[in-house]
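Visitor: let's see this in three dimensions:
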Amino acid sequence: MVLVLSELLEDLDALAHDAQLAEPEGLKKLRTGKLESRAGGAGSYFTTLDIAHGMLRDLAMYIIYPTLKQHRERMQPETTRVMIDSMYPQLFNFLGYSGFEDLKRVGAGVVALAPQLDAGQLDQLLTALLRYVNMLYSWAYHTFPWDLGDQLRYEAGAPEKDLPPVQDTLTPTETLIKLRWEPLGIEVRAFLATEGNSRLCRELLEAMPFRSLQTHAMVAGQSLMAFTPLTSSAPTPYKEELLKAPAGRLRFNAGTGQKFIVQYGRTTENIMAPVIGSVLAEDVAKLAAVGAAVWESTYRTKEEIWLTVERL
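Guide: Just a heads-up that it's a prediction; the model follows:
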C-alpha cells in the first residue's frame, strides 16, 4: 500500500475531530478493563492504564510538541526526521497495545512518511499529529481515576494567609471574549491581553469559537484547564508567577497540551506561565461554582463539562 500525505492528514484530522467530541473507544476499553489484549500484569489493568496515561502525556508534551517547535524554529528537516525515527515508534507500539490502536496505525504512517517529506510537509504532519494526541490526552486526563489517591492526602494544607499577596498589574483591553460552561449554564466575560503575548492572542482569536472538555488542575491549585485545537508555538514573553496571580486570570500553556487555563482562586505553584487575559472583575465570583463542579467532575464523577470560548 502506497502512503499518501494528504490521506494521512485527512485521517488525523478526522480522528482529532472525533476525539474533540467524545471519549475514544480504545481508551474507554482500557479504563474499564475491556481490552481484548488484556494488557497488564497478574490480571491488573490499572498498571497498564497508569503507564499508558504517562506515556501518552509524554508523547504529546515532551516529544511531539518539542519536535514541532524545534522544526519551526530551525527548519532542519533531517534533524526532525531523526527525532521521529528514534523516539516515536516505541511509544506508538506500546500505546497501540494499550488500546490506542488508531494512534498506532497513523503513527506508523507518520514514521514511514517522514523520510520523504520536505520542511513544510513535516510541519503539516506534526501539527495534525499533535492536535490528535492532545485530544486523546485530554480524555485520558479527565477519565483517570484520580480519586484512588484519597488515602494519600496531606494532614493539613498550607493556609491561604501564608501565600504571598496577589500582584495584578494587568491593564484591561477592549478585546472581549465570552466563556460558557455547559451543562452548568454559567457564563463569564473576559478581556484578552493583546499587547502582552500578541501573536498567541491573535491565534486564539482566529481559532474561536472552540469547544473543549473542561478539566481541573491536579497539582497547581484552583485552576481549570481545557485542551484546545490550537498547535501554537508563538513566543510568550509576558509571563507571571502563578503563586501571585489573582482569581480570574487567563493563561495558555502550549507545551503541556495547548491548554486554555482559567484560575478561579489561589494557586500554590511558583512557576512562571504565559498570561493571555483575565475574567472581568464583576464576573470573577461566578468562577467558584465552576471550579467546584469541575473538580468533582475530573476527580470523581467523570461527568462531562464543556467550555465554549468565543468573541464578544
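Visitor: going forward, measure contacts and count neighbours with C-alpha atoms only.
Guide: Noted.
Visitor: measure how buried residue 225 is and give me the count.
Guide: 25 (other C-alpha atoms under 10 Å).
Visitor: return the residues in contact with it.
Guide: 214-217, 259-262 (C-alpha atoms under 8 Å, 6 or more residues apart in numbering).
Visitor: for residue 55, the count of nearby residues, please.
Guide: Neighbours around residue 55, by other C-alpha under 10 Å: 18.
Visitor: what about it, distance to residue 95?
Guide: 8 Å (C-alpha to C-alpha, to the nearest Å).
Visitor: now residue 132
Guide: 14 Å.
Visitor: so which elements touch the helix or strand hosting residue 110?
Guide: Assigned by DSSP states H and E, residue 110 belongs to helix 101-113. Contacts defined by 3 or more C-alpha pairs under 8 Å, 6 or more residues apart in numbering; DSSP states H and E place helix 101-113 against helix 5-21, helix 77-97.
Visitor: out of those helices, nearest to residue 241?
Guide: Evaluated with C-alpha to C-alpha, the helices and strands packed on helix 101-113 place helix 5-21 nearest to residue 241, the distance being 30.2 Å.
Visitor: please give me the structure for this one as well, since I'd like to look at both together:
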Amino acid sequence: MSGWSNGSSSLSYTSFLLVGFPGLQESRTLLVLPFLSLYLVIISANALVIYTVAAQQRLHQPMYALIALLLAVNICAATTVVPAMVFSFSNHFNRISLPRCLFQMFCIYFLIAFDCSILLVMALDRYVAICCPLRYPEIITTPLLTGLVGVAAARSTCIVAPVVGLASRVHFCRSNVIYHFACEHMALMKLSCGDISLNKTVGLAVRIFNRVLDMVLLGASYSHIIHAAFRISSAGARSKALNTCSSHLLVIFTVYSSTMSSSIVYRVARTTSQDVHNLLSAFYLLLPCLVNPIIYGAKTKEIRQHLPRLFLRAGP
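Guide: All right, here's what the predicted structure looks like:
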C-alpha cells in the first residue's frame, strides 16, 4: 500500500495529505486570493523596511540591524506556511512526505522561537543604549552582536529539536490525513496510534518554560529601561528613548499575545471546530509578520524619514 512503511513494531504512514480547512473544502478556492494577497503584502512590507535599513548608511547600527533581522525572520515564517497553504486551497490535497513534514514543523517552531530570541537581544541592546549610553559603542560591537544572534539561533534549535525529535519516533497508523494547512505538532500527533503522552508533556513544558522565561527577562529589561528613560534630563532624548521602547513593546505584545491566545484556545476550547483552530494558527503565525513592519515603519523616526526618499529616488 502506497505511503506505508513496515517498522519493527507496526505499520506507519510515510506521507500525509494536508487538507487546510476541512470544513471549507467546497469553497476552498475562494481562499486563494485573500491568503495570496496577504502573503504578497507581508513580503513587500517587510522587504521594504529591510531595504531601507540596508540602503541608508545612517541606519547601519545594531538596533536597525536587529530590526532588519526580525523582519527577515517574518518573511521566512510566512514563506514556510503560506505558499503550501495556497497550494492546498487550489488543489484537493497537498501531499507531503514525513521527512518534509518534520522539516516544516522544525522550521515553523524554530522561526517562532528565533523571533522571540531576537526580541531578547533587542531588549539587551536597548538596555545598554539607555542605561549605559556612554559605553554603548564599546559594549555593543559587531562581534558581540553576531555572537548573540548565534546564541539566539542555537537556543531556538535546542528548544525545538526535542519536540521534532520525539515526533520522528512516533508511528502514524491512525490516518494519513492532517486536518491542518501545515505540519503543526498536535495535528500530526493526532494521527498516532501509540502513546504520545511524552510528546504532549515535552511540547507543553518547552512552550511554557520558553514563554515564561522570555517574558520574565523582557519584563525585567524593559522595567529598567523605562525607569532609566524617565531619569534622562533632556526632554528630547527622553522622548526618543521612550518612543523606541514603545515600538519594541508593541512588537513584543503582538508576538506573545497571538501565540498565547492560540495556545490557550487550542487547549481549553475542545469543542471548537478544527477550522477555528486552524484559523487561530494562521493568525498567530501571520499577524506578527504583517504588523511588525508597520510598527517599525510608522513609529521608528529614522526609518519613517528614509522611506519616502526611496520612492523619490526611484521616481522619474
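Visitor: could you get me the TM-score between them?
Guide: The TM-score (TM-score structural alignment, normalised by the length of structure 1) is 0.26; 134 aligned residues with a C-alpha RMSD of 6.3 Å.
Visitor: residue 31 of structure 1 is nearest to which of the helices and strands packed on helix 101-113 of structure 1?
Guide: helix 77-97 (13.2 Å).
Visitor: could you check the angle the closest one makes with helix 101-113?
Guide: 150 degrees (axes from the mean of the first three to the mean of the last three C-alpha atoms, to 10 degrees).
Visitor: who are the packing partners of helix 77-97 of structure 1?
Guide: helix 46-58, helix 65-74, helix 101-113.
Visitor: in the shortest one, what counts as buried?
Guide: Of the residues in helix 65-74 of structure 1, those scored as buried under the neighbour-count criterion (16 or more other C-alpha atoms under 10 Å) are 65-69, 71-72.
Visitor: what do you get for the first one?
Guide: Within helix 46-58 of structure 1, the residues that qualify as buried by neighbour count (16+ other C-alpha under 10 Å) are 46, 48-49, 52-53, 55-58.
Visitor: out of those residues, which is nearest to residue 275 of structure 1?
Guide: Closest to residue 275 of structure 1, out of all of the buried residues of helix 46-58 of structure 1 and judged by C-alpha to C-alpha, is residue 57, at 23.0 Å.
Visitor: wait, the closest one sits on residue 137?
Guide: Yes. Applying C-alpha atoms under 8 Å as the test, residue 57 of structure 1 and residue 137 come out as touching, 6.3 Å apart.
Visitor: does residue 215 of structure 2 belong to a helix, a strand or coil?
Guide: Following DSSP: H, G, I helix; E, B strand; the rest coil, we place residue 215 of structure 2 in the helix state.
Visitor: and it, how far from residue 285 of structure 2?
Guide: 19 Å.
Visitor: all strands of the stretch 51-200 of structure 2, in order?
Guide: For the stretch 51-200 of structure 2, applying DSSP state E, counting those that start in this stretch gives strands covering 94-97, 177-178.
Visitor: and the first one, what does it pack against?
Guide: Other elements packing on strand 94-97 of structure 2 under the criterion 3+ C-alpha pairs under 8 Å, 6+ apart are strand 15-18, helix 62-90.
Visitor: next, the buried residues of the last one.
Guide: Looking back up the chat, that one is helix 62-90 of structure 2. 62-75, 77-82, 84-90.
Visitor: repeat that for stretch 121-131 of structure 1.
Guide: Quick answer for stretch 121-131 of structure 1 (16+ other C-alpha under 10 Å): 121-123, 125-131.
Visitor: residue 189 of structure 1 is in contact with residue 178, isn't it?
Guide: Yes. Residue 189 of structure 1 lies in contact with residue 178 (C-alpha under 8 Å); the separation is 4.6 Å.
Visitor: ok, these two, which is more surrounded?
Guide: residue 189 (20 against 16).
Visitor: so which bits of the host helix or strand of that one are buried?
Guide: Following DSSP H and E, one finds residue 189 of structure 1 within strand 186-192. Neighbour-count burial for strand 186-192 of structure 1, counted by 16+ other C-alpha under 10 Å, picks out 187-192.
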